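**Q** Sequence and computational prediction follow.
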Amino acid sequence: FGLILVGAFGAYSLGANNIANVMGVFVPAEPFQNIHFAGFLTFTGTQQLFLIGALAIAVGIFTYSYRVMITVGSQIFKLSPVTAFVVVLSESIVLFIFASEGLQNWLIAHGLPPIPLVPVSSSQAVVGAIIGIGIIKSRGSGINFNVLWKIGSGWITTPIAAGVLSFVALFFVQNVFERPVVKRAASEISQSVIEERFRNRAGEGEFGEKVKRFSQELKHGQPFLYPVFGAQK
């Protein structure tokens, strides 16, 4: 029963933290519109993304996760039900800490350094917990370091492989299919931006007078007749 509870907590923490790895990159694009139910319930586009990501994770669990679970659960170190409970609980707490906005706000309110809300590796957390159990139970003699080497190699090659694949895919999209790959953000020069930019530098001297005149021209819609850093008008 305890394993079921910590397993559920682990699944919750995994979803709270690692869903950003699956769908977080799509949030700025906002591909879905908000859906309103009965006039008072709103299913936002971000929530729809998270739902799709959760369903995809569930499908992956039922298809390709068996051999990975065997590797983690038995090939690094032989776990008993009690040690498995400790491993899953430790992993879950770590993931939850890096996903809990409430905990971060509590630390800030009490003058303590906040923990960043960032996605962390669940595999590193669980493997680290297993290594800790192995050191305590057998002083490291029962740990399969060959499997650890393979797992560590995967941690090193994963970001490299992902970066290379991303570069190649982006190259083909941009140069072969001639599709835009950059979403340019709209920007404008306003009086408030100029004043904020030069507030600490304007002072009362010649440079300050140029900034004030430049701001007045911009405020009244007059054309740019001289650069701020240039010569006299």
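**A** Great, that's in hand. This structure is a prediction, so every number in the text was calculated from the model and none was measured.
**Q** alpha carbons only for contacts and neighbour counts from here, please
**A** Fine.
**Q** so where do the strands sit in this structure?
**A** 35-37, 41-43 (DSSP state E).
**Q** Which other helices and strands does the last one contact?
**A** Think strand 41-43. strand 35-37 (3 or more C-alpha pairs under 8 Å, 6 or more residues apart in numbering; DSSP states H and E).
**Q** quick one on the thing from earlier: what's the closest of the strands of the chain to R197?
**A** strand 41-43 (39.3 Å; C-alpha to C-alpha).
**Q** Show me which positions of that closest one end up buried.
**A** For strand 41-43, the neighbour count (16 or more other C-alpha atoms under 10 Å) marks no residue as buried.
**Q** Please name the residues that touch Q191.
**A** With contact set as C-alpha atoms under 8 Å, 6 or more residues apart in numbering, Q191 has these partners: 215, 218-219.
**Q** Quick check: the gap between it and A231.
**A** As judged by C-alpha to C-alpha, to the nearest Å, Q191 and A231 stand 21 Å apart.
**Q** follow-up on the earlier one: out of the strands of the chain, the one nearest A11 is which?
**A** Minimum separation from A11 across these (C-alpha to C-alpha) falls at strand 41-43, 22.4 Å.
**Q** roughly how far out does the closest one sit from the chain middle?
**A** Remark: strand 41-43 is offset 25 Å from the chain centroid, using C-alpha atoms, centre = their mean, to the nearest Å.
**Q** What residues sit buried inside the longest helix belonging to the chain?
**A** Ranked by number of residues, the top helix in the chain under DSSP state H is helix 145-171. Going by neighbour count (16+ other C-alpha under 10 Å), the buried part of helix 145-171 is 148, 151.
**Q** hmm, back to that, want to try CSV for the strands of the chain, with distance to F167 as columns?
**A** Formatted as CSV, the strands of the chain follow (distance: least, C-alpha to C-alpha, whole Å):
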stretch, distance to F167
strand 35-37, 35
strand 41-43, 34
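**Q** can you give me the helices in this structure?
**A** For the chain, the helices defined by DSSP H occupy 2-23, 45-64, 66-70, 81-97, 101-109, 122-138, 145-171, 191-202, 206-219.
**Q** Identify whichever of these lies nearest to Y226.
**A** Ranking the helices of the chain by proximity to Y226 (C-alpha to C-alpha) places helix 206-219 first, at 8.3 Å.
**Q** name the helices or strands packed onto that closest one?
**A** helix 191-202.
**Q** structure B:
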Amino acid sequence: MEIQIVKKMQKEARKSSGIDFMRLGFALFFMVAVLSYSFLSMGGVPNSMFLAIAALFGAYMAMNIGANDVANNVGPAVGSKALTMGGAIVIAAIFEASGALIAGGDVVNTIKKGIIDINAFGGDVNPFIWAMMASLLAASLWLNFATMIKAPVSTTHSIVGGVMGAGIAAAGFGIVNWTTMLKIASSWIISPILGGIIAALFLFSIKKTMVFKTDKIKAAVKWVPIFVAMMSWAFVTYLTIKGLNKVWPNIVDIFTFLPDTKKPTFLVAAIMGLVIAIIVYIFMKTRVNKKAHSIDNSREGLNRLFTVPLIFAAALLSFAHGANDVANAIGPLAAISDAVMTGGISEKAGIPLWIMGVGAIGIAMGLALYGPSLIRTVGSEITELDQMRAFSVAMAASITVIIASQLGLPVSSTHIAIGGIFGVGFLREFLHTTNIKDDIAQEKEEIADEKKLLKAYSRELETLDAKEHKNKEDYERIVDLYKKINDEEDNLKESKKSLKSSRKVKYVKRDTIKKIIAAWLITVPATAILSAMIFFMIKGIVL
């Protein structure tokens, strides 16, 4: 029997190592292909070797973004079983790459978030190139480590820390815009709290309007179209503000009736969202009415109505993420390319198509090869999600960004999504505690009664023991009392244990929370220190 178990373990180990080897092979092939293309196409340009190596780092960074950050977009849908793991990977890969290529823009800021002053380089291109290379590699290594320990972290904060650390190493602490850094640090608190509150509010409203009702089907016919229409408004507004902002001038050129602005205004985005929301409401009203007769009057029946909206939410979140966060991989790479090609340092740089392709394909490959681990963590290892809870998290992801963008608050999409999951988990704990208050009160009364009874039996036993002349009935009663006291002590222990377990129900896994928050807090300093070390290493090798 033991030999069979050992053989089975060996077979599984060989299978796992084979899959890991294949993943590594695909990843290395992609990076080598990027390195070769960059070197061969730019071979005659001075510093082309730096550009080729930077392209390698950019490909590595893009894959790490796909492996770590994309999980926040599709993890809740997978955890709630609205999507299978394979389906989520296919949808996310397509929409991430589409967002990067279609709406990623043709220009990026060379210095992420304006956290360092490029004038501090004094026009010297070489230290600038080394700093960008160091920031890319440091952010990539940190994301790789975070993915290994199953900690979803912000890729934006990773590259910010990398740029800051390399900038300090190149030109001292004066190069950093500390006001901007303070705003970024504040997002560690603002993002998860806002995301958690909004997700919890939406979940509570869903419960109050449908789940807690006796006739859940009747409530669903009324409220599901409203909630899905709200989601449509939020996502179209979110997508317009965050996903189309870089290509908005091109959209205005095509649709001339739109206001001629560099970026979409909130009013325009909100009106576009409202139009789509009305269409979605009418469609959902018809669909829910048709399905009402085939839906169970239960929580599971209600969950089925949120499956399709969740799939659309995962796709739209992935598109917006690809449009925005591809810059974390290709921003420094585009800066290096611009510096190599022009011999100068620019605040903004054009993005060659091949660099955009590196970012788009890299994110999709990283997701497909190494994304499932983080998708499982986000979807099921923080708290248990169903479709309604996942829907609330998706709503929080879009609405929080809209609110933050209007108030000028710095937020992280990663922290918002994880905060939303925390929010629905803690709401479950709160509602559980509220619901069992009466049970706890009853258990306390039972414990008090058992204690009184135990004392009464003990006093009677002491009286009988003290009696000098005992008859047969006395001895029988003493035996009976010992048995009753023993039974009551067992009952008392069970009651106390039951009361303790009722109070200790936790729907959010505390160990996972601690690990994730710790990773969030050290992301910027860790990547900054690592980036500074890599900068000095590159400088030492070159000089």
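**A** Yep, that arrived. Note that this is a predicted model, so its numbers are computed, not measured.
**Q** which bit of structure 1 covers stretch 57-70 of structure 2?
**A** Aligning stretch 57-70 of structure 2 against structure 1 (TM-score structural alignment) gives residues 6-19.
**Q** what's the mean distance for that stretch versus structure 2?
**A** When structure 2 is superposed, stretch 6-19 of structure 1 averages 1.1 Å from its matched positions, counting by mean C-alpha distance after the TM-score superposition for structure 1.
**Q** contacting residues around that stretch?
**A** With C-alpha under 8 Å, 6+ apart as the test, stretch 6-19 of structure 1 has contacts from 50, 53-54, 85, 88-89, 91-93, 95-96, 98-99, 118-122.
**Q** can you do 10 Å?
**A** With contacts defined as C-alpha atoms under 10 Å, 6 or more residues apart in numbering, stretch 6-19 of structure 1 is touched by 1-5, 21-22, 24, 49-51, 53-54, 57, 84-100, 117-122.
**Q** what comes up buried for the host helix or strand of G331 of structure 2?
**A** According to DSSP states H and E, G331 of structure 2 maps onto helix 307-342. Within helix 307-342 of structure 2, the residues that count as buried by 16+ other C-alpha under 10 Å are 307, 309-311, 313-340.
**Q** Where does it end up in structure 1?
**A** Counting by TM-score structural alignment, helix 307-342 of structure 2 pairs with no residue of structure 1.
**Q** what does stretch 402-410 of structure 2 give?
**A** Going by TM-score structural alignment, stretch 402-410 of structure 2 sits over no part of structure 1.
**Q** again, but for stretch 432-450 of structure 2
**A** With TM-score structural alignment as the criterion, stretch 432-450 of structure 2 doesn't align anywhere.
**Q** for that stretch, which positions count as buried?
**A** For stretch 432-450 of structure 2, the neighbour count (16+ other C-alpha under 10 Å) marks 432-433, 440, 443, 446-447, 450 as buried.
**Q** Would you convert those into a markdown table that also reports secondary structure and distance to L374 of structure 2?
**A** Formatted as a markdown table, the buried residues of stretch 432-450 of structure 2 follow (DSSP: H, G, I helix; E, B strand; the rest coil; distance: C-alpha to C-alpha, whole Å):
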| residue | secondary structure | distance to L374 of structure 2 |
| --- | --- | --- |
| H432 | helix | 28 |
| T433 | helix | 30 |
| I440 | helix | 38 |
| E443 | helix | 41 |
| E446 | helix | 46 |
| I447 | helix | 45 |
| E450 | helix | 49 |
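**Q** and the helices of structure 1, which is most packed in?
**A** helix 81-97 (a mean of 19; mean count of other C-alpha atoms under 10 Å).
**Q** Give me the mean distance between that one and structure 2.
**A** Looks like 1.1 Å for helix 81-97 of structure 1 (mean C-alpha distance after the TM-score superposition for structure 1).
**Q** Tell me which other helices or strands that helix touches.
**A** Counting contacts by 3 or more C-alpha pairs under 10 Å, 6 or more residues apart in numbering; DSSP states H and E, helix 81-97 of structure 1 packs against helix 2-23, helix 101-109, helix 122-138.
**Q** please redo it, this time with the cut-off set to 8 Å
**A** Contact partners of helix 81-97 of structure 1 among helices and strands, from 3+ C-alpha pairs under 8 Å, 6+ apart: helix 2-23, helix 122-138.
**Q** Out of the ones you listed, which is closest to V168 of structure 1?
**A** Among the helices and strands packed on helix 81-97 of structure 1, helix 2-23 sits nearest to V168 of structure 1 (C-alpha to C-alpha), with 20.0 Å.
**Q** and the closest one with helix 45-64, angle?
**A** For helix 2-23 of structure 1 against helix 45-64, the angle by axes from the mean of the first three to the mean of the last three C-alpha atoms, to 10 degrees is 120 degrees.
**Q** Next one: F430 of structure 2 relative to R299 of structure 2, how far apart?
**A** According to C-alpha to C-alpha, F430 of structure 2 stands 19 Å off from R299 of structure 2.
**Q** For the two, indicate the residue with more neighbours.
**A** More crowded of F430 of structure 2 and R299, by other C-alpha atoms under 10 Å: R299, with 16 against 13.
**Q** What's the local residue count around the residue lying closest to the more buried one once chain neighbours are set aside?
**A** Once flanking residues are discounted, R299 of structure 2 sits nearest to V211: 6.3 Å by C-alpha to C-alpha, 6 or more residues apart in numbering. Counted with other C-alpha under 10 Å, the neighbours of V211 of structure 2 add up to 22.
**Q** and what of S74 of structure 1?
**A** Neighbours of S74 of structure 1 under the rule other C-alpha under 10 Å: 13.
**Q** try V378 of structure 2
**A** By other C-alpha under 10 Å, the residues close to V378 of structure 2 number 28.
**Q** Quick one: map it onto structure 1.
**A** Using TM-score structural alignment, V378 of structure 2 has no partner in structure 1.
**Q** give me the stretch of structure 2 that the longest helix of structure 1 matches.
**A** Counting by TM-score structural alignment, helix 145-171 of structure 1 lines up with residues 178-204 of structure 2.
**Q** One more: stretch 192-201 of structure 1?
**A** Using TM-score structural alignment, stretch 192-201 of structure 1 corresponds to no residues of structure 2.
**Q** Can you give the contact residues for that stretch?
**A** When contacts are defined by C-alpha under 8 Å, 6+ apart, stretch 192-201 of structure 1 is touched by residues 208, 211, 215.
**Q** what does the last one align to in structure 2?
**A** Counting by TM-score structural alignment, S215 of structure 1 corresponds to no residue in structure 2 and stays unaligned.
**Q** Can you tell me the closest non-neighbouring residue to S215 of structure 1?
**A** Q191 (5.7 Å).
**Q** cool, and the first one?
**A** Taking C-alpha to C-alpha, 6+ apart, and ignoring the residues beside it in sequence, G208 of structure 1 has A202 as its nearest neighbour in space, at 4.0 Å.
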